[in-house]
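Chemist: Predicted model and sequence follow; I will ask about them next.
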Amino acid sequence: MSHILVVDDEPQMLRVLKINLHARHYSVLTAATGAEALDLAGQEFPEAVLLDLGLPDLDGMDIIRGLRAWSTVPIIVISGRDSPTEKIKALDAGADDYLTKPFVVEELMARLRAVLRRPPGEVAPTRAVIGGHEVDVAAATVTGPDGPVRLTPTEWKILAMLVASPGRLVPGREILREVWGPEQEEHSNYLRVYLATLRRKLEPDPARPRYLITEPRIGYRYQP
């Protein structure tokens, strides 16, 4: 049974999340302040944290940084702050995912399952499946139903970053920084072009991607 720490100062939200998590057989810890959240995380070592940013004592960004100073626990932000700037700040601070309130509970649970699939400290996977294609990152090969699929060096770099963190939202600026360099972090059009090409090569239905997912204006994820 996974222990989930839910951090929110709204009693109704805590209640709703606690009921839904218990119904799915998770053990739940709750905190209404940032200080309480940090104390519980240090004492109970949860498997994941669901974190609201608007707390009465500490800003959620500070909690993310505080946790990241000593822990790799997956953090999913659930917040009413819906601007892309806030989302990027949270992801850059160390959050694994970001969901805007109001949200569909089933979507939150799917994202929680995704971040729990890879235990903290596990070596990044070197193989992945995208539709009928098998990706071997270590060997730099993609094999599809009709044989090998050729990817350019840039496509490989992008794909390797995504499949290394299954289910995790990778900020677009992080990909741009790693692939093209820090001076290119604002050129999101590069990524749109390359992701479209990767989908044409790998997705069963490129117009409705199932594996290489875009979070508009924020980033991308490989969804197994």
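Modeler: Ah, there it is. Numbering: from 1, shown residues only.
Chemist: Please count neighbours and contacts with C-alpha atoms only from this point.
Modeler: Will do.
Chemist: Show me where the chain has its helices.
Modeler: 11-23, 34-44, 60-68, 84-93, 105-116, 153-163, 172-180, 188-202 (DSSP state H).
Chemist: quick one: which of the ones you listed is nearest residue 141?
Modeler: Proximity to residue 141, assessed across the helices of the chain by C-alpha to C-alpha, is greatest for helix 153-163 (9.2 Å).
Chemist: buried stuff in that closest one?
Modeler: 155-163 (16 or more other C-alpha atoms under 10 Å).
Chemist: cool, stretch 9-20 as well?
Modeler: If you call a residue buried by 16+ other C-alpha under 10 Å, then stretch 9-20 has these buried ones: 9, 14, 17-18.
Chemist: before we go on, here's another structure to hold up against the first:
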Amino acid sequence: MARVLVVDEDPQVRRFLGVSLETCGHRVAEAENASDGLRLCQGRKYDLIILDPGVSDMTGLEVISSIRRRSAAPIIVLSNRADEATKVEALDRGADDYVVKPFGIGELMARMRAALRTSRPLLKPALVVVGDLRIDLSERRITRNGRDVHLTKREFDLLKVLASTPDHVISHHALLKAVWKTVRGDGVTYLRVYIMQLREKLERIPSRPTLIVTEPGVGYRLKTSGDQLSKGDGS
């Protein structure tokens, strides 16, 4: 269960999100404009903020920067604007994800789960074993059938993020922020290249991946299918 703040001028959107989120067990607070949203951020801590930056009482995407200065909670932007420049500016101003209206509630919930996972400390596995593949996060060592698999630093950092929460989807944006510490307009293309390189080294049939699985339009997950996970520090 998470405490979620919804900032949107449209009462129908607020009502729809409120009912949907509360049905899933979340607690929801609503704000109809930027001023109310900022006031609520100052007065209470939220786990997640869903925001339409098109609120009329603040210019452009300024509301994202203003909320980010007051809260470290993940921000998911809901917007009618689908152009790349707006998405990039929103992410650069502090948003964690961007969803274009109209949106599917299933996709939004998946993005919420991904944002909440990356914002909360978890007990991470120190060792992930999938068949004959061993991913030792604490030793930064990958082996298959006892033989070392050599990864570049960036490849390992990406694999480490995926292996830290196995069988959970991690969004493109969360992966880019965790590994590259920034999100650029061509970031997803960069990410796909590195995922392809990892698959070439780790998958038995890289063109038909069963380990690093794509969740279309959302991100990737490391699929263990119930194989062994040894809990530990892994950080």
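Modeler: Yep, it's here. In this text, all values refer to a predicted model and were calculated from it rather than measured experimentally.
Chemist: Overlay them and tell me the TM-score.
Modeler: The pair, once superposed, lands on a TM-score of 0.74 when counted by TM-score structural alignment, normalised by the length of the first structure; 216 aligned residues with a C-alpha RMSD of 3.9 Å.
Chemist: would you turn the buried residues of stretch 9-20 of the first structure into TSV with distance to residue 126 of the first structure?
Modeler: As requested, the buried residues of stretch 9-20 of the first structure are exported to TSV (distance: C-alpha to C-alpha, whole Å):
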residue	distance to residue 126 of the first structure
9	40
14	38
17	34
18	35
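Chemist: Closest one to residue 215 of the first structure out of those residues, please.
Modeler: The closest of these, once distances to residue 215 of the first structure are taken by C-alpha to C-alpha, is residue 17, at 23.3 Å.
Chemist: Tell me which of the helices of the first structure lies nearest to residue 2 of the first structure.
Modeler: Among those, helix 105-116 comes nearest to residue 2 of the first structure, with 8.7 Å by C-alpha to C-alpha.
Chemist: what's the mean deviation for that closest one versus the second structure?
Modeler: With mean C-alpha distance after the TM-score superposition for the first structure, helix 105-116 of the first structure departs from the second structure by a mean of 1.2 Å once superposed.
Chemist: how far out from the middle of the chain is that helix?
Modeler: Averaging C-alpha positions (C-alpha atoms, centre = their mean, to the nearest Å) puts helix 105-116 of the first structure 10 Å from its chain's average.
Chemist: Please enumerate residues in contact with it?
Modeler: 20, 47-48, 74, 76, 96-97, 99, 166-168, 223 (C-alpha atoms under 8 Å, 6 or more residues apart in numbering).
Chemist: Can you give me the buried ones in that helix?
Modeler: Buried, per 16+ other C-alpha under 10 Å, within helix 105-116 of the first structure: 108, 111-112, 114-116.
Chemist: Stretch 35-49 of the first structure too?
Modeler: Of all the residues in stretch 35-49 of the first structure, those buried under the rule 16+ other C-alpha under 10 Å are 37-38, 40-41, 46-49.
Chemist: repeat for stretch 187-197 of the second structure
Modeler: 187-188, 191, 194-197.
Chemist: which among those residues gets closest to residue 216 of the second structure?
Modeler: Using C-alpha to C-alpha, these come closest to residue 216 of the second structure at residue 188, 12.3 Å.
Chemist: so residue 127 of the second structure touches residue 230, yeah?
Modeler: Yes: assessed by C-alpha atoms under 8 Å, residue 127 of the second structure is found in contact with residue 230 at 5.0 Å.
Chemist: what about stretch 208-224 of the first structure, how long is it end to end?
Modeler: End-to-end distance of stretch 208-224 of the first structure (C-alpha to C-alpha, to the nearest Å): 15 Å.
Chemist: let me redo that: stretch 173-191 of the second structure
Modeler: Stretch 173-191 of the second structure end-to-end distance (C-alpha to C-alpha) = 10 Å.
Chemist: which residues sit against it?
Modeler: 84-85, 88, 91-92, 96-97, 114-115, 118, 154, 157-158, 161, 172.
Chemist: Any chance of a markdown table for the buried residues of helix 105-116 of the first structure, columns distance to residue 53 of the first structure?
Modeler: Formatted as a markdown table, those follow (distance: C-alpha to C-alpha, whole Å):
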| residue | distance to residue 53 of the first structure |
| --- | --- |
| 108 | 16 |
| 111 | 18 |
| 112 | 17 |
| 114 | 21 |
| 115 | 19 |
| 116 | 21 |
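Chemist: and of these, the nearest to residue 1 of the first structure?
Modeler: residue 116 (11.5 Å).
Chemist: quick one: that closest one and residue 85 of the first structure, what's the gap?
Modeler: Taking C-alpha to C-alpha, one finds residue 116 of the first structure at 26 Å from residue 85 of the first structure.
Chemist: do the same with residue 103 of the first structure
Modeler: Remark: distance between residue 103 of the first structure and residue 85 of the first structure (C-alpha to C-alpha) = 19 Å.
Chemist: Kindly report the same for residue 46 of the first structure.
Modeler: Distance from residue 46 of the first structure to residue 85 of the first structure, by C-alpha to C-alpha: 28 Å.
Chemist: what does residue 74 of the first structure give?
Modeler: 21 Å.
Chemist: more neighbours, these two?
Modeler: The neighbour comparison of residue 74 of the first structure against residue 85 (other C-alpha atoms under 10 Å) goes to residue 74, with 26 against 11.
Chemist: Can you tell me the closest non-neighbouring residue to the more buried one?
Modeler: residue 48 (4.9 Å; C-alpha to C-alpha, 6 or more residues apart in numbering).
Chemist: check contacts around the one you found.
Modeler: 3-5, 73-76, 112, 115-116.
Chemist: what's the mean gap between stretch 190-201 of the first structure and the aligned bit of the second structure?
Modeler: Mean for stretch 190-201 of the first structure is 2.9 Å (mean C-alpha distance after the TM-score superposition for the first structure).
Chemist: show me what contacts the closest residue to residue 200 of the first structure other than its chain neighbours?
Modeler: Among residues not flanking residue 200 of the first structure along the chain, residue 206 sits closest, at 5.3 Å (C-alpha to C-alpha, 6+ apart). Taking C-alpha under 8 Å, 6+ apart as the criterion, residue 206 of the first structure is in contact with 196, 199-200.
Chemist: Closest one to residue 146 of the first structure out of those, please.
Modeler: Distances from residue 146 of the first structure to the contacts of residue 206 of the first structure, taken by C-alpha to C-alpha, are shortest for residue 200, at 14.4 Å.
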